[in-house]
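Colleague: next input, structure requested:
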Amino acid sequence: MTDNPPGLDLAKLQAYLGTGPLRAELIQGGRSNLTYRVTDGTERWVLRRPPLGHVLATAHDMGREFRVLSALHGSPVPVPRPVRLTEDPEVIGAPFYLMEFVDGTAHRDSAALAALGPQRVRALADRLVDTLVDLHAIDPADVGLADFGRPEGFLARQVRRWGKQLDASRSREVPGIDELRARLAETLPDSPAPTLVHGDYRLDNVLVGPDDRIVAVLDWEMSTLGDPLTDLGLLVMYTELAEQFDGVIPGVALAPGFPGSAELIARYAAGSGREVSSVAWYVAFASFKLAVVLEGIHFRFQQGGTVGADFDRIGDLVPAFVQHGLNALKEH
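Modeller: You can find the predicted model right below:
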């Protein structure tokens, strides 16, 4: 803990909240919004704010994240209790929100996860899929999120949106990325009925309690109403790329007992009752989306707008995500 973490003015935050002296630390692991653990010595919170520097239009909306937490708190999908949203950038220099601090482990390291043993790893992976099924089973209207997105034409709009995000972050040529973008637009599958979509669902975006239960789903910055198979495609993509990117992205799928992509897909299909024969397209789309996200982070790194370690390696990952997407489309 420190009195002066990067990107957070604790004196201004303390004055705004009317608390005693605050201390905070940047929580490492995220590559997008900045996340801090904050305490006044008695209470503990987590604060989320947009990244420094270059910020893509429509991204990093604190209000959307806070609204989802408020809607889902108390639902079958565990989330931290939302505390306060402040959209006035004058308070700390950017919009932010506070949520309760939840004790739990975000598993990012395959070796640490492997220490649980194959049976516990398998059970945890099954719970990860089952929680996604629970999320997609929630009627958005029942939790006040009927207007949270525009499901009609979702996939076509998503491909266009991420293409525009790519254009906004171009600083170099990335072989194959425009081909992937075009082929995704040309081969859109028919979407199932829309649901609430997390947008970045994977094991290191949930907190796990000491009993191996999922105690909180985090990082809702990309959430919307849309095609639920986009969440499944992303989870499958991370599983398939775990070995290639171990040590750079979370390689938890390498832990003995973690199911392969086919098993993840089968469990989701059984739990949700959805048709999943076109999942390869969704894996390709997830690869494109992550390539664009990483290219945006690479852009910010070049401008000196990143906080934390290892950002110098992000740009090197982009071509491999592009190639994985192109390979997946061959199966669609």
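Colleague: okay, CA-based contacts and neighbour counts for the rest of this
Modeller: Fine.
Colleague: burial of V215, as a residue count?
Modeller: Counted with other CA atoms under 10 Å, residues neighbouring V215 total 20.
Colleague: who's in contact with it?
Modeller: Residues near V215 by CA atoms under 8 Å, 6 or more residues apart in numbering: 78-79, 102, 104, 206-209.
Colleague: now name the helix or strand holding it.
Modeller: Per DSSP states H and E: V215 is located in strand 214-217.
Colleague: go on, L47?
Modeller: strand 44-49.
Colleague: tell me what that strand is packed against?
Modeller: Strand 44-49 sits against strand 34-39, strand 96-100, with contacts defined as 3 or more CA pairs under 8 Å, 6 or more residues apart in numbering; DSSP states H and E.
Colleague: how far out from the middle of the chain is the longest one?
Modeller: Shown here is strand 34-39, whose average C-alpha point lies 17 Å from the average C-alpha point of the whole chain (CA atoms, centre = their mean, to the nearest Å).
Colleague: and the last one, by the same measure?
Modeller: In terms of CA atoms, centre = their mean, the gap separating the centre of strand 96-100 from the centre of its chain is 17 Å.
Colleague: and the next helix or strand past that strand?
Modeller: Per DSSP H and E, the first helix or strand lying C-terminal to strand 96-100 is helix 110-114.
Colleague: check which residues of that next one are buried.
Modeller: Within helix 110-114, the residues scored as buried using 16 or more other CA atoms under 10 Å are 110, 113-114.
Colleague: which one of these is nearest to V322?
Modeller: Minimum distance to V322 across the buried residues of helix 110-114 is 24.0 Å, recorded for S110 (CA to CA).
Colleague: test my guess that the closest one contacts A253.
Modeller: Yes: using CA atoms under 8 Å, S110 makes contact with A253 at a distance of 7.0 Å.
Colleague: how near is the residue nearest to A284 when sequence neighbours are not counted to G176?
Modeller: Nearest residue to A284 in three dimensions, chain neighbours excluded: G325, at 3.9 Å (CA to CA, 6 or more residues apart in numbering). Using CA to CA, to the nearest Å, one obtains 10 Å as the distance from G325 to G176.
Colleague: one more to line up against the first:
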Amino acid sequence: MDGSPTDLSHTVHRIAAEHGLTLDPATIAVNEMGLDFRVAIARTVTGDDWVLRLPRRPDVLDRAEVEGHLLRIVAPHVSPAVPDWRIQTPDLIAYPLLPGEPGLTLTEQGEPQWHTDISSDAYSESLGDFLSELHGIDPAEVTDSGIAVRTPTQVREKWHEDIARVTAEFDVADHLIARWDAWLREDSYWPPWSVLTHGEVYPAHTLVVDDAITAVLDWTTAAVGDPAQDFMFYRVAASPNAFEQMLTQYGAGGGHIWPRLAEHCAEMFSANAVGYGLYALETGDPAHREAAAAQLNPES
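Modeller: Model (predicted):
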């Protein structure tokens, strides 16, 4: 589904109509931020607001099937709303618009545009509450959902495998390879338990009202694994005080904290480019490969 914004809107309108949603064409707004889905928000002729996700590639459909199953399990356990998929087909996933606005969007020029203060009390406390609820879900409830389930040992083994694959395919900076190797070898960084994680908790995936999180979107990367996966972005992007406040709220809600959590998050963030490298290899897209190469060897 390539083309101008007008062409994209026409495509969204057509596909929605094929599934019984009659959209007001003047209200269709397409967001290109997602790597796996194009997302549109639009109002029907009867005045209801909907979110429509259109897959960029066929390979995302199996993961979407898993995501839809997981959402039905998670919804009763967390305070923020999660998407209620009313339409789920190979060419369209659609659900009623959730309350709030994204904490982060991109402009037409691809520049980040912030809509919330992630270091505010409201955001940090609501994030801590949400993560304590999410991580408190018994992993046994989601074992059969189709998401990846890994023990702490398997989490580290997966990092070893992913880094090895990326370093075999890309020219990776020596200092990054050395940093990641030291991180993987040092036991004290790593938590000795696994939890259900969202996988990409950052402001573009959280809806907010008055800086408090009201909904959490895009559960494609959910897995049972390292809880730091859900703290990583906040550790780097928020103020140190806000991060500590979030952890205090998380602990008050029953979340478990280990001594080197903050350092572990920083090391994990340094390996963020590994995931992008794997994505580039998976899609075979030359533009993504070039961008991943730049992240993996920024001094080249």
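Colleague: TM-score for these two?
Modeller: Overlay of the two chains. TM-score (TM-score structural alignment, normalised by the length of the second structure): 0.73; 279 aligned residues with a CA RMSD of 4.0 Å.
Colleague: confirm that the residue nearest to A284 of the first structure sits in a helix.
Modeller: Yes: counting by DSSP: H, G, I helix; E, B strand; the rest coil, G325 of the first structure is part of a helix.
Colleague: which residues does it contact?
Modeller: 180, 283-288.
Colleague: alignment lookup: it to the second structure.
Modeller: Under the alignment defined by TM-score structural alignment, G325 of the first structure is left unpaired in the second structure.
Colleague: ok, G325 of the first structure to E173 of the first structure distance?
Modeller: G325 of the first structure is 17 Å from E173 of the first structure, where distance means CA to CA.
Colleague: okay, buried residues for stretch 8-17 of the first structure please.
Modeller: For stretch 8-17 of the first structure, by 16+ other CA under 10 Å, it's 8, 10, 14.
Colleague: buried set for stretch 196-212 of the first structure?
Modeller: For stretch 196-212 of the first structure, burial by neighbour count (16+ other CA under 10 Å) applies to 196-208, 212.
Colleague: name the residues that touch that stretch?
Modeller: 102-108, 120, 124-125, 128, 132, 135-136, 138-140, 214-228, 230-232, 234-235, 238, 250, 252.
Colleague: and for the closest residue in space to I257 of the second structure that isn't next to it in sequence, the neighbour number?
Modeller: Of all residues not flanking I257 of the second structure in the chain, G251 sits nearest, at 7.0 Å (CA to CA, 6+ apart). Around G251 of the second structure sit 16 other residues, with neighbours defined as other CA under 10 Å.
Colleague: quick check: which element contains G251 of the second structure?
Modeller: helix 240-252.
Colleague: for the helix or strand following that helix, packing partners?
Modeller: Counting by DSSP H and E, the next helix or strand C-terminal to helix 240-252 of the second structure is helix 261-270. In terms of contacts (3+ CA pairs under 8 Å, 6+ apart), helix 261-270 of the second structure is packed against helix 174-185, helix 232-237.
Colleague: buried residues, helix 261-270 of the second structure. List them.
Modeller: Buried residues in helix 261-270 of the second structure, counted by 16+ other CA under 10 Å: 261-269.
Colleague: looking at the second structure, name the residue matched to F101 of the first structure.
Modeller: Aligning on TM-score structural alignment places F101 of the first structure opposite L97 in the second structure.
Colleague: now for the closest residue to its match other than its chain neighbours: which residues touch it?
Modeller: Leaving aside its chain neighbours, L97 of the second structure sits nearest to W50 (4.7 Å; criterion: CA to CA, 6+ apart). Shown in contact with W50 of the second structure (CA under 8 Å, 6+ apart): 41-44, 94-97.
Colleague: looking at the first structure, which of the residues you listed hold up?
Modeller: Contacts conserved in the first structure for the contacts of W50 of the second structure, counting by both residues aligned by TM-score structural alignment, their matches' CA atoms under 8 Å: 41-43, 94-97.
Colleague: can you pick the most crowded of these?
Modeller: Most neighbours among these, by other CA under 10 Å: A42, with 25 neighbours.
Colleague: chain neighbours aside, what residue packs nearest to it?
Modeller: Using CA to CA, 6+ apart, the nearest residue to A42 of the second structure is I28, at 4.4 Å.
Colleague: surely the one you found meets I41?
Modeller: Yes: with contacts counted by CA under 8 Å, I28 of the second structure reaches I41, the gap being 5.9 Å.
Colleague: if I look at D218 of the second structure, how far off is E157 of the second structure?
Modeller: Between D218 of the second structure and E157 of the second structure the computed distance is 26 Å (CA to CA).
Colleague: kindly report the same for N297 of the second structure.
Modeller: Counting by CA to CA, the separation of N297 of the second structure from E157 of the second structure is 23 Å.
Colleague: that older thread, buried ones among the contacts of stretch 196-212 of the first structure?
Modeller: Listed as buried from those are 102, 104-108, 120, 124-125, 128, 132, 135-136, 138, 140, 214-228, 230-232, 234-235, 238, 250, 252; burial here means 16+ other CA under 10 Å.
Colleague: elements contacting the helix or strand hosting I15 of the second structure?
Modeller: In this structure, I15 of the second structure sits in helix 5-18 according to DSSP H and E. Other helices and strands packing on helix 5-18 of the second structure, by 3+ CA pairs under 8 Å, 6+ apart, are strand 29-31.
Colleague: residues contacting L17 of the first structure?
Modeller: Under the criterion of CA under 8 Å, 6+ apart, L17 of the first structure has no contact partners.
Colleague: measure it to R84 of the first structure for me?
Modeller: 10 Å.
Colleague: could you do V121 of the first structure as well?
Modeller: 35 Å.
Colleague: okay, the two: which has more neighbours?
Modeller: Taking other CA under 10 Å, V121 of the first structure and R84 do not tie; V121 has more neighbours (22 against 14).
Colleague: is it true that the more buried one touches F258?
Modeller: Yes: counting by CA under 8 Å, F258 is a contact partner of V121 of the first structure at 5.7 Å.
Colleague: sorry, back to before: next up, the contacts around the residue nearest to I257 of the second structure.
Modeller: G251 of the second structure makes contacts with 128, 132, 257, as judged by CA under 8 Å, 6+ apart.
Colleague: just give me the residue closest to the centre of the second structure.
Modeller: By CA atoms, centre = their mean, the second structure has its centre lying nearest to E200, at 2.7 Å.
Colleague: which position in the first structure pairs with that one?
Modeller: Under the alignment defined by TM-score structural alignment, E200 of the second structure is paired with D200 of the first structure.
Colleague: and for A262 of the first structure, the neighbour number?
Modeller: Using other CA under 10 Å, A262 of the first structure has 10 other residues around it.
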